[in-house]
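Novice: no FASTA, just this:
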């Protein structure tokens, strides 16, 4: 069982009655869909995320960490990450396992970069090249989506 599966099991086992209904609804729907999902599903999850008022509580942030999907879901994962960061920090207190979701690793790197957690021998802060890689990856994702929709993208 990887870290994301363990988080989902722990999220399901925890009493979420103190969480706001909007957060409960988002968490119950599980991880974000991947790029292969239809636009309606992505829009629905986007609307759910937009309905959550900032800041989130520590309990809500912990539950939301388990909602990252396999990719950036056309930028929705970034919105989720930023929402999680509005809660008490650090939401992660230890480095994710090597097989954990890439978004949990990104969240951990941001925690380390901000000085909220110590840099360990295995944790790698996101430097300039890492940030550039994330921007290029997001550009490619959007450009692929637009191409599917029949829109021409020129860099």
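Specialist: Here it is on my side, so go on. Bear in mind that the values here come from a model prediction, so they are computed numbers and not experimental data.
Novice: please count neighbours and contacts with C-alpha atoms only from this point.
Specialist: OK.
Novice: can you pull out the helices in the chain?
Specialist: Under the criterion DSSP state H, helices of the chain are mapped to 3-13, 21-28, 39-50, 58-65, 76-84, 102-113, 128-148.
Novice: got JSON lines for the ones you listed, with mean neighbour count too?
Specialist: Listed next are those as JSON lines, based on neighbours: other Cα atoms under 10 Å:
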{"stretch": "helix 3-13", "mean neighbour count": "16"}
{"stretch": "helix 21-28", "mean neighbour count": "17"}
{"stretch": "helix 39-50", "mean neighbour count": "14"}
{"stretch": "helix 58-65", "mean neighbour count": "22"}
{"stretch": "helix 76-84", "mean neighbour count": "19"}
{"stretch": "helix 102-113", "mean neighbour count": "20"}
{"stretch": "helix 128-148", "mean neighbour count": "13"}
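Novice: before we go on, here's another structure to hold up against the first:
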């Protein structure tokens, strides 16, 4: 008989696969990562295989030891974006997302104030598209200015 996977089990599997990728691509051996995290090497292997549940704090420590952006990587993995989590974990995009995720709540609170209660969940997708377009325009403007400065020399 089919037994559905619990959301917790699925989340653990996503995190395990993402951590396995981080450890594989790290510039240091597994035993060193385990030591830095304060975990036995065999325990780390069980975590990476998804055989041992892992807490978010342990997962974040493993990602830091591997040189990855922990918050951004975990958010992407847990929201079904494992491929992006693995692709961005050691890039400037990962660092950007790390800072963005950390800064956004305070800026929303400060900017919206009491209107935070008026925000509707259905606006999230459109707002994320707007932010992405604004960021793309900012990059285009920055590249344009940089190119104009180099041509004027």
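Specialist: Great, that's in hand. This one's a predicted model, so the numbers in the text were calculated from it and none came from an experiment.
Novice: TM-score for the pair, please.
Specialist: The TM-score (TM-score structural alignment, normalised by the length of the second structure) is 0.25; 71 aligned residues with a Cα RMSD of 5.3 Å.
Novice: quick check: the nearest residue to residue 78 of the second structure once chain neighbours are set aside vs residue 82 of the second structure, distance?
Specialist: Closest residue to residue 78 of the second structure apart from its sequence neighbours, by Cα to Cα, 6 or more residues apart in numbering: residue 11 at 6.1 Å. Noted for residue 11 of the second structure: a distance of 11 Å to residue 82 of the second structure, by Cα to Cα, to the nearest Å.
Novice: how about residue 143 of the second structure, what does it touch?
Specialist: With contact set as Cα atoms under 8 Å, 6 or more residues apart in numbering, residue 143 of the second structure has no partners.
Novice: name the SS class of it, please.
Specialist: Counting by DSSP: H, G, I helix; E, B strand; the rest coil, the backbone at residue 143 of the second structure sits in helix.
Novice: ok, then the element right after the helix or strand hosting the residue nearest to residue 78 of the second structure?
Specialist: Assigned by DSSP states H and E, residue 11 of the second structure belongs to helix 7-25. Where DSSP H and E defines the elements, the next helix or strand beyond helix 7-25 of the second structure is helix 30-37.
Novice: in that next one, what counts as buried?
Specialist: 30, 33, 34, 37 (16 or more other Cα atoms under 10 Å).
Novice: isn't the second one right next to residue 64, touching?
Specialist: The one in question is residue 33 of the second structure. No - between residue 33 of the second structure and residue 64 there is no contact under Cα atoms under 8 Å: 9.4 Å.
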